[in-house]
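[1] Below are the sequence and a predicted model for it; my questions follow.
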Amino acid sequence: MSPVVEEIRLSLPHIELAAHIFGPEDGLPVIALHGWLDNANSFARLAPKLTGLRIVALDFAGHGHSDHRPRGAGYALADYAFDVLCVAEQLGWERFALLGHSLGAIVSVVIAGSFPERVTRMGLIDGIVARSGPEGDAAERMGQALQAQLDLEHKRKSVHPTLDRAVEARMKGLVA
């Protein structure tokens, strides 16, 4: 028998996000945050095994079934953290745990560091800290990042002949 999962849409003031909900309504509140280029389904096998928890596995903006941000809007860590805090507000969760993988782990640390009184616990999977480098390279790296953002408008979207090929490409990451 498949675990029961509820798919919902969260209409925030600035964006509409999708999420999967696992566990009983009276379970301890947990917001699960996936990694970069992933989605809420990352937690589909783990979440049902975490009994007694009410897990809201969020699709970050631009991922899964969530909306993309409008042109010119950011996808910085603070933007993701703001979205998560808005989700917690909409759910009526003053305090909650965070379960984060990769990018989700980093966003979890940003939230917990900024609002430690709101985060009851954290579980981090493959959490890394962003690379820092010599300050002399900062302007060049910023220019590269801005150019990459400008190039997104003209980037061809990936099209895969089958679902299996799409999954394989995502599993290989950037080298696919």
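    Arrived safely, thanks for sending. On a predicted model such as this, the values are computed, not experimentally measured, just so you know.
[2] alpha carbons only for contacts and neighbour counts from here, please
    Fine.
[3] Quick one: name whatever helix or strand follows the helix or strand encompassing Gln144.
    Using DSSP states H and E, Gln144 maps to helix 138-151. Counting by DSSP H and E, the next helix or strand C-terminal to helix 138-151 is helix 163-172.
[4] Below is structure B, check it against A:
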Amino acid sequence: MSETLNWQQARHLAGPVAFELNWGTVRGLSWGPATGKPILALHGWLDNAHSFIPMAEAFLQSPLSKSRRLIALDWAGHGCSDHRPPGNYYPFVDYVYDVWQLCELQGWEQIDIIAHSMGAFAANMLAGIDPDRVANLLSIEAFGLLATPSSETAGDIRKGFKSRWLQQQKDRPHYPNLQQAVAARQMAGDFSAEIAALLVDRGIEKLSDEDYRFRADGQLRVSSAIRMTAEQIGDVLAKIKCPFELVIGSEGHERVQEALGLWRSLVPQLQVHTIAGGHHVHMQEPAAIIDLFGQMIDRQNG
């Protein structure tokens, strides 16, 4: 692994950003010139913008930092972004709409995207529904979307409703110190304590000297009541036009291979790369991710 334990330059040069959407404020961090073409960095479920601090360190040392602006967002209900209003259960399509409306509000006619896991699912969908918007897409450990056969629709809705009901009766867990919060995050992941601490640093709030709580909205854990079928997902993927590269961690999720079996033929331009690491390979080998993305840009400009 090529972890940099401090990522001092990325931390020092990170500029806070905030964007007002129709339901609240999405916050994040940015690097590079304010006038640079935006690269949106979209994190995974229950992570936050710090997921891209290691990659930002590599970005700042690359030629990309001269002409591109890297913007790592906190999704709704994650990190420092607002929670959605009460009664909202974070349906997946709303993540896609948040990015789409952000582009409209900012006047970004075309963007590049580097995205991980749930963020990559949203990026896949955006590139399919608005093909001219996305110029280049680098997806990390996610392709397509989680699908459900139409025969399981009733069961999914029932499970989703029960999940909502049970979540209403739960409180977010509390921790007496940061060390226990970091240990809990590391146990739920596939990475080092240093990476867990980086994610916790942005994802935790201090309520008192002996009371810490993760910022993430508890409603994020509610099961989806409705999922798309494989055929519906395929219809979206088939409309992607941009250069599309997929990074798989050598010790990552097996479901990525299952997704490739379902839909790879629908995206003929897709290039697949395997890099040593787990599901959070972009945090473990960030320089390799930036190098791949730089090669995408070079081919486009060449």
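    Arrived safely, thanks for sending. Values in this document were obtained by computation on a predicted structure and should not be read as measured data.
[5] What residue in the second structure is paired with Gly123 of the first structure?
    Under the alignment by TM-score structural alignment, Gly123 of the first structure pairs with Leu138 in the second structure.
[6] In contact with Gly52 of the first structure, which residues?
    23-24, 27-28 (Cα atoms under 8 Å, 6 or more residues apart in numbering).
[7] so which of these is the most crowded?
    Ranked by neighbour count (other Cα atoms under 10 Å), these have Gly23 at the top, with 22 neighbours.
[8] I'd like to know how far His50 of the second structure sits from Ile290 of the second structure.
    His50 of the second structure sits 16 Å away from Ile290 of the second structure, going by Cα to Cα, to the nearest Å.
[9] These two: which has the busier surroundings?
    Legend: neighbour count by other Cα under 10 Å for His50 of the second structure and Ile290, higher for His50 (26 against 23).
[10] The more buried one reaches Leu198, doesn't it?
    Yes - the criterion here is Cα atoms under 8 Å, and His50 of the second structure meets it with Leu198 at 6.4 Å.
[11] which bit of the second structure covers the helix holding Gln144 of the first structure?
    Counting by TM-score structural alignment, helix 138-151 of the first structure sits on residues 153-166 of the second structure.
[12] how about the strands in the second structure?
    15-20, 25-31, 37-42, 68-73, 111-116, 134-140, 174-175, 204-208, 211-214, 244-249, 271-275 (DSSP state E).
[13] related to what we said a few turns ago, now distance to Leu150 of the first structure too, for the contacts of Gly52 of the first structure, in CSV please.
    Shown next, in CSV, are the contacts of Gly52 of the first structure (distance: Cα to Cα, whole Å):
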residue, distance to Leu150 of the first structure
Gly23, 41
Pro24, 44
Gly27, 43
Leu28, 42
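[14] got a list of what Glu6 of the first structure touches?
    Going by Cα under 8 Å, 6+ apart, Glu6 of the first structure touches 20-22.
[15] Could you single out the nearest of these to Glu7 of the first structure?
    Taking Cα to Cα as the measure, Glu7 of the first structure sits nearest to His20 out of the contacts of Glu6 of the first structure, at 4.6 Å.
[16] Tell me the residue in the second structure aligned with the closest one.
    Superposed on the second structure with TM-score structural alignment, His20 of the first structure falls opposite Leu29.
[17] and that match, what is it in contact with?
    Counting by Cα under 8 Å, 6+ apart, Leu29 of the second structure makes contact with 14-17, 49, 71-73.
[18] Now which of these would you call buried?
    Neighbour counting by 16 or more other Cα atoms under 10 Å classes 14, 49, 71-73 among the contacts of Leu29 of the second structure as buried.
[19] can I get the residues you listed in TSV with distance to Trp23 of the second structure?
    Putting those into TSV (distance: Cα to Cα, whole Å) gives the following:
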residue	distance to Trp23 of the second structure
Ala14	25
Ala49	20
Ile71	20
Ala72	19
Leu73	16
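[20] With respect to Glu140 of the first structure, which of the contacts of Glu6 of the first structure is nearest?
    Comparing those against Glu140 of the first structure with Cα to Cα places His20 closest, at 39.5 Å.
[21] Excluding chain neighbours, what is closest to the closest one?
    Glu7 (4.6 Å; Cα to Cα, 6 or more residues apart in numbering).
[22] any idea how far Ile290 of the second structure lies from Ile129 of the second structure?
    26 Å.
[23] Please apply the same query to Lys159 of the second structure.
    From Lys159 of the second structure to Ile129 of the second structure the distance is 28 Å (Cα to Cα).
[24] swap in Ile297 of the second structure?
    Distance of Ile297 of the second structure to Ile129 of the second structure, computed by Cα to Cα: 22 Å.
[25] ok, the alignment partner in the first structure of Ser51 of the second structure - contacts?
    In the first structure, the residue matched to Ser51 of the second structure (TM-score structural alignment) is Ser42. Residues near Ser42 of the first structure by Cα under 8 Å, 6+ apart: His34.
[26] same thing but 10 Å
    For Ser42 of the first structure, the contacting residues are 32-35, 57-59, 101, by Cα atoms under 10 Å, 6 or more residues apart in numbering.
[27] Could you do Gly113 of the first structure as well?
    Contacts of Gly113 of the first structure by Cα under 10 Å, 6+ apart are 107, 119.
[28] got it, and Leu17 of the first structure?
    Neighbour list for Leu17 of the first structure: 8-11, 58-68, 83-84, 87 [criterion: Cα under 10 Å, 6+ apart].
[29] Please say which position in the first structure Val247 of the second structure maps to.
    For Val247 of the second structure, the aligned position in the first structure is a gap, per TM-score structural alignment.
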